[in-house]
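**Student:** below are the sequence and a predicted model for it; my questions follow.
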Amino acid sequence: MAMKILSVSNGVYKASYDNLGNEVHILLTPEILQDDAAGLIAAHLVAAPPAAVTAPPVSQRDAYRRSYCDCGDNLDHSDTDAATDRLRDAIARGGGTAYVPIGEGIYGTVDGVTAFICTPKKNTAVTPVDRATYDYALGFVSEKCGRYVPGTYVHGDLNGEKMNQNAAQEDMGYKNNKYGDAWVCEHAEEGRKDHC
């Protein structure tokens, strides 16, 4: 089910589905981030941060893909910087680390550019995202896709490797609203190329 674009003002939001399958977008507050963290930690749904990323063997490159790029698209530089800064600031105000529940996302949006952190529905746990991890993800997207080219970095456990008995990954990056919806998480891994 695709989340259709709402009249979402520039800001930082949490996106999820309610029990009836309806999309819900709410302004993200530090309290929401702190409540999500407490709930996930109490439920033992937080995976240990993964070890440093290493290049996989060439034969497994597609199975361990970490980048998705929308080559040929370019984002407005100031809007992209503002969207990523809003999300970075929200993480800092929420205690310095984001714990995004499974099947949900948080995003900062500025004039059609959306910076996001998403926890895919296929996860059995979440991976904490602090500012250093988020900044690494943004740098990875820029390195693989190009500066201000929409893209996604996949952080954490890939394809159910079950690190620490959990499958946990986070999708992070930035995109435009070319799909006509505000819920970029459903399109985070649709970039056709792993580099531009």
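**Tutor:** Cool, got the structure.
**Student:** every contact and neighbour count from this point should use C-alpha atoms.
**Tutor:** Noted.
**Student:** contacting residues for residue 142?
**Tutor:** Contact partners of residue 142, counting by Cα atoms under 8 Å, 6 or more residues apart in numbering, are 148-149.
**Student:** so how far is residue 80 from it?
**Tutor:** Using Cα to Cα, to the nearest Å, one gets 12 Å for the distance from residue 142 to residue 80.
**Student:** please compare the first structure with the one that follows:
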Amino acid sequence: MIITWILHLILASSIATFQLPDGLANGLYRAYNNDQGEEIIQYLGDVNTTLPNTLEEQNYDIIHHASDSHGPERRDFKKRWQSKCGCGIHLDHGDTDRAVQGLKDSASRGGIIFDKPESAVFVWYNSVVAFVCWGPSWTFIRDIAQSCSFITKECDWYVAGSANYFWDGMVEGQFNDAMTPGDMGYMSNRATQICENE
């Protein structure tokens, strides 16, 4: 069963900020804007749900290696990080671990596929939301783990925060300084928005 909320929000920015409705049940969700500009929060399943892999199995290895930071296409690239910390908001340890693990579980087969621009996937668990926002076009478990490590390093243990990373470097002789932006984080239920763009 898929439960969908339509929140009639007109977003002033071209980058989405998603408003979380009250009363969310524990589970895996997707957030995106439809063609009419309405915000959609879609329940995908319980916390243990694995997202379907929309990549064909035969192409997965090629895509996976092409996206690997150690592959020849990215040997000159550097992953750059930015963080935002949640003003010392301490999170429940068990809820945080379960929400983050739920996000990792959802990416366990081929990664989280973003089929719509400016979209997000998130896990709500009791008092914590863990989320991945609008890109790159797929996110792997290692991306989630690296983001969690960076948030912990910058914000401290079990403190609300988010991490944003991008690749810069050379692609076919051209410099790219904001390739594949991604945002991942976790925060308490005091926060009502994810994927905020400042």
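**Tutor:** Noted; the coordinates are in hand. If you're wondering where the values come from, they're calculated on a predicted model, not measured in any experiment.
**Student:** now what about the TM-score between them?
**Tutor:** For this chain pair, the superposition-based TM-score is 0.68 by TM-score structural alignment, normalised by the length of the first structure; 163 aligned residues with a Cα RMSD of 3.3 Å.
**Student:** buried ones in the helix or strand harbouring residue 31 of the first structure, by neighbour count?
**Tutor:** Using DSSP states H and E, residue 31 of the first structure sits in helix 30-42. Neighbour counts using 16 or more other Cα atoms under 10 Å place 30, 33-34, 36-37, 40 of helix 30-42 of the first structure among the buried residues.
**Student:** what residue is smack in the middle of the first structure?
**Tutor:** residue 117 (2.1 Å; Cα atoms, centre = their mean).
**Student:** ok, now which ones touch that one?
**Tutor:** Residue 117 of the first structure touches 100, 105-107, 170-173, 185, counting by Cα under 8 Å, 6+ apart.
**Student:** hmm, try it at 7 Å
**Tutor:** 105-107, 170-173 (Cα atoms under 7 Å, 6 or more residues apart in numbering).
**Student:** for residue 33 of the second structure, give its distance to residue 24 of the second structure.
**Tutor:** For residue 33 of the second structure relative to residue 24 of the second structure (Cα to Cα), the value is 18 Å.
**Student:** between those two, which one's more packed in?
**Tutor:** Neighbours of residue 33 of the second structure and residue 24, each counted by other Cα atoms under 10 Å, are more numerous for residue 33; the result is 23 against 13.
**Student:** quick one: the more buried one and residue 41 touch, right?
**Tutor:** No. In this structure residue 33 of the second structure lies outside contact range of residue 41 using Cα atoms under 7 Å: 8.8 Å.
**Student:** I'd like the distance between the counterpart of residue 174 of the first structure in the second structure and residue 160 of the second structure.
**Tutor:** In the second structure, the residue matched to residue 174 of the first structure (TM-score structural alignment) is residue 186. Relative to residue 160 of the second structure, residue 186 of the second structure is positioned 6 Å away (Cα to Cα).
**Student:** same question for residue 123 of the second structure.
**Tutor:** 15 Å.
**Student:** between the two, which one's more packed in?
**Tutor:** residue 123 (31 against 26).
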